[in-house]
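# Sequence and predicted structure, then a few things I'm wondering about:
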Amino acid sequence: MRELSKAQGAFGVTERDLTVLQGLLSFFPGDALGGNAEMVVFPSNKAICERLNGMPCSTMRRHLARLVEAGLLARRDSPNGKRYVRKHGEERVAFGFDLSPLYCRAEEIARAAEAVREAEDRMRRLREVVSLMRRDIAALAEFGEEVQPGLGLWHQLRDKAALTARALRRKLSLEDLSACRTDLETLLDHARNVIDGPETEKMNTNDALSEHHHLNSIKDSTDFEPALNKGGPAGPGSELELELEPEAEIEEPDIRRAPRIPLHLVISGCPSLKTFYHGDIRHWHQLFDAACHVRPAMGISASAWEEAQRCMGPEQASIVLVAMLERFAEIRSPGGYLRALTSKAAAGEFSCGPMVMALIARRNAA
């Protein structure tokens, strides 16, 4: 019944229909359908209504008709239309409601329920991606106003971010979310091209000199990543997560804010991601999409991933995941490791910056 409740839309039944079906199942003497047991129940209309907490008989009969129409129930009528059981020696003949269609379609119901769960997962993931893209657009609008003030594109970005935030308050369909994602991707790419300029070259993530330059830039920054200011870069033998000095002040986690670490630095420190994800990663929502893509292959459960997103924010959780992928062979239990980092993040004792710095320092020393 749990699977049928999840897949009720695929069979054209409602919760009230399933309530009546549950009431009929309560008249079945066995613990489960199947085997050699007779799967016909023969309660009277009055008994069914009493079992359903006084549901009107006309309403109950209407729900029964829907169950029969959906193929989940069959009527086995007696010559006089009554429901009863008759014995002829060893032979037993029952007239009433046949529950065998429900048993015979158990596998079909399970497949339909799994399809519904997959569709819900796609919807939830797409909604998260659109939400991240909205944040990317808002951040690009602020940054673009600083580097190229007065350009009308930045007002367009802010308006689009506001409209998207308003749309996400409603329950959008998969088609609406897909169309919204396409529009946001086009606008993001256009804004990024305007900011970068036509002569900007893509960063070569395999260039060790470029990585060394980025690493030195981080060391000299005073407001880039609070957790890095006192810890410094990790040496080649350092752990993936660096410990902070006892006197270091730890920022309260703010999952609404994008990470201060540049995205290109994350990609530079985690080149293994390109082996498993071949799409472009120019924005945070694309990194999140890549992390969702590799997460099942790493053996990390959906519950651990969702908890990490709640405590760290989608962007930081994505950084942690791709950093773990870089040293996947050295992590005994990826799911347990992610949960441990999530607990630290919930207590405000974790920053993803040292993980990326440790990976870059390790590659530079190799």
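Received the coordinates, thanks.
# Every contact and neighbour count from this point should use C-alpha atoms.
Noted.
# Would you tell me what helix or strand Arg124 is located in?
Take DSSP states H and E as the rule and Arg124 turns out to sit in helix 106-147.
# The helix or strand following that helix packs against which elements?
Following helix 106-147 in sequence order, the next helix or strand is helix 152-167 (DSSP H and E). Secondary-structure packing of helix 152-167 (3 or more Cα pairs under 8 Å, 6 or more residues apart in numbering; DSSP states H and E): helix 106-147, helix 174-196.
# Please work out which of those is packed deepest.
helix 106-147 (a mean of 17; mean count of other Cα atoms under 10 Å).
# That one packs against which elements?
Using 3+ Cα pairs under 8 Å, 6+ apart: helix 106-147 touches helix 2-6, helix 152-167, helix 174-196, helix 284-294.
# and the comparison structure, right after this:
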Amino acid sequence: MTEVSSVASFRRVTPAIAASARLAMANDVPDTTKSEMALLLKKAAPVLGIDGTTYHVMDILLGLSRAEDWKGAGRPVVAISNAKLAEYTMRSERTVIRCLRRLVEAGIAAYRDSSTGRRFIYRNGAGDVVAGYGIDFTPARVRLEELKQAVEQYQRRLTAELAAKRDIARLARAIEDVCSAYPDEAKTARSELEEILGSGEALFVRAGRVRELHQRTVANLAPEHVPFEMSGEGDINVTSNINTTPKPHSESRNNQRTRSNEREEKPANGRSATEMAFEKKPGEAEGARQVQAGPQDRDANAIQNEVLASVSVGLIQAACPEAQSLIAQQFDSWSALGRAGETLRRMIGLSEAGWADGQQKVGLYAATAILATVVEKSIRDPEQITRPGGYFRAMIDRAIDGKLNLERSLFGLADTRYGADEK
């Protein structure tokens, strides 16, 4: 197969398109696999500015490429018409054309146009491409190591941003507590804190200023307000008062049945207290009495308890392996799941407003569990979920109405995964 990547004369060539064409003509192309490259490109999507319909188009093209074309001298060219892509994505052809252009200008694909503009591939008896015209993903192969480094830097930056946000929230509360407890010693700290939080400075700059303000506020406290440890010097030794009066035999027997023994001997619903504690969801104690209330009377905590009533974090972890691999994070605890929400919403192009609205309506953990389910489904079957953001909002609405059965969806994903592993 020729290694020349031609761009048709009817296209308006930009510097980015020309750069992708040059990458497609490279001879030194590293070996990779289709699955590795597909996962890498999905992780790199936020870095490359690929989201929404463009992400969906990329996913379809990667799925249509052949695994053997990603190795050796092969060229992963996909020949599919704009009309068929428009049908798959339920968008107009003009939208599909713009999405393909974004992929090319992002430097992961290149136009390989025929003289007539048609896209087709001819293969010999061995399956090798003799002539192929369409969308060529050779630039992605050439940029393999560059994309890996970009993904690692993005994930480090995202982790640092989340840590900075947590520091700002934590230290701001601490400064506010100091101001409330010692108004004379920290009377200017509150106004300075408000100025920092209201400024339009970069996140890391604000985090640094809040840390410095917290240290300065604590250091300015008068010594008499600083907590100190009491010494045990001079304490006298006393003998504990032990009641030596014997108790009746029946009362002694009753006292030997400790509360822990009772919980083990009489488990609720056939389960031990240890199992029940392991399955307890965040915030379940506060809203347990509100679960049975009507939809109009329930708050986000009550809805969260209802959605996660029969869902454990272990089930979410088992049902969503692709989502965890995509963001390089493990759902091994509820706090880890909650922290992954921001990254997951970027993977499907969900807006910040849509994500904040979902959390406000059903709680952080329920919203993240729903989002992880949507991401997992969209990865496994992108043709089934053409608009992941809309699918997420629909599941939030069903949760509010009390009609969402998240447990069934997660068990379905887990069973599908284990069934595929056994084959």
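That came through, no problem. Please read all numbers here as calculations on a predicted model, not as lab measurements.
# Got a TM-score for the two of them?
The pair, once superposed, lands on a TM-score of 0.46 when counted by TM-score structural alignment, normalised by the length of the first structure; 211 aligned residues with a Cα RMSD of 4.4 Å.
# circling back to that earlier point, okay if I get the helices and strands packed on helix 152-167 of the first structure as JSON lines plus distance to Arg166 of the first structure?
Converted to JSON lines, these look like this (distance: least, Cα to Cα, whole Å):
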{"stretch": "helix 106-147", "distance to Arg166 of the first structure": "11"}
{"stretch": "helix 174-196", "distance to Arg166 of the first structure": "12"}
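# can you tell which of those helices is closest to Asp17 of the first structure?
helix 106-147 (15.5 Å; Cα to Cα).
# the inter-axis angle of that closest one versus helix 284-294?
150 degrees (axes from the mean of the first three to the mean of the last three Cα atoms, to 10 degrees).
# Hey, what's the angle from helix 106-147 of the first structure to helix 174-196? Just curious.
30 degrees.
# by how many degrees do helix 106-147 of the first structure and helix 152-167 diverge?
150 degrees.
# Would you format the helices and strands packed on helix 106-147 of the first structure as CSV with distance to Glu326 of the first structure included?
Below are those laid out as CSV (distance: least, Cα to Cα, whole Å):
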stretch, distance to Glu326 of the first structure
helix 2-6, 38
helix 152-167, 33
helix 174-196, 27
helix 284-294, 12
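# Name the nearest residue to Ala308 of the first structure, sequence neighbours excluded.
Thr342 (5.2 Å; Cα to Cα, 6 or more residues apart in numbering).
# How about Lys42 of the second structure?
Nearest to Lys42 of the second structure is Leu326, by Cα to Cα, 6+ apart, at 7.0 Å.
# Please, which helix or strand holds the one you found?
Leu326 of the second structure belongs to helix 321-327, assigned by DSSP H and E.
# buried stuff in whichever helix or strand comes after that helix?
Downstream of helix 321-327 of the second structure, the next assigned helix or strand under DSSP H and E is helix 334-339. Neighbour counts over helix 334-339 of the second structure (16 or more other Cα atoms under 10 Å) mark Trp334, Leu337, Gly338, Arg339 as buried.
# Dump those residues into TSV; add distance to Lys84 of the second structure as well.
Output for the buried residues of helix 334-339 of the second structure, formatted as TSV (distance: Cα to Cα, whole Å):
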residue	distance to Lys84 of the second structure
Trp334	41
Leu337	37
Gly338	38
Arg339	38
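# What is the nearest of the residues you listed to Ala285 of the second structure?
Closest to Ala285 of the second structure, out of all of those and judged by Cα to Cα, is Trp334, at 15.4 Å.
# tally of neighbours for the residue lying closest to the closest one once chain neighbours are set aside?
Leaving aside its sequence neighbours, Trp334 of the second structure sits nearest to Val313 (Cα to Cα, 6+ apart; 6.3 Å). Val313 of the second structure has 22 neighbours, counted by other Cα atoms under 10 Å.
# With Tyr418 of the second structure instead?
Count around Tyr418 of the second structure with other Cα under 10 Å applied: 12.
# Helix or strand: which one has it?
Going by DSSP H and E, Tyr418 of the second structure is in helix 406-422.
# And Tyr88 of the second structure, by the same measure?
helix 82-89.
# Check Val85 of the first structure too.
Short version, using DSSP H and E: Val85 of the first structure is in strand 84-88.
# just checking, what packs against that strand?
strand 91-98.
# Can you list the buried residues in the strand it packs on?
Ala94, Phe95, Gly96, Phe97, Asp98.
# likewise stretch 100-107 of the first structure?
Result for stretch 100-107 of the first structure [16+ other Cα under 10 Å]: buried residues Ser100, Leu102, Ala106.
# Phe276 is in contact with Val294 of the first structure, correct?
Yes. In this structure, Val294 of the first structure is within contact of Phe276 by Cα atoms under 8 Å, at 6.9 Å.
# Comparing those two, which shows the higher neighbour count?
Using other Cα under 10 Å as the criterion, Val294 of the first structure and Phe276 rank with Val294 on top: 17 against 14.
# what separates that one from Val68 of the first structure, distance-wise?
44 Å (Cα to Cα, to the nearest Å).
# and what of Lys6 of the first structure?
Applying Cα to Cα to Lys6 of the first structure and Val68 of the first structure gives a distance of 19 Å.
# contacting residues for the residue nearest to Lys42 of the second structure?
Applying Cα atoms under 8 Å, 6 or more residues apart in numbering to Leu326 of the second structure gives the contacts Leu39, Lys42, Lys43.
# The last one: which element?
Right, Lys43 of the second structure. helix 34-48.
# Quick one: list the elements packing against that helix.
So helix 34-48 of the second structure, by 3+ Cα pairs under 8 Å, 6+ apart, packs with helix 52-64, helix 144-181, helix 321-327, helix 341-347.
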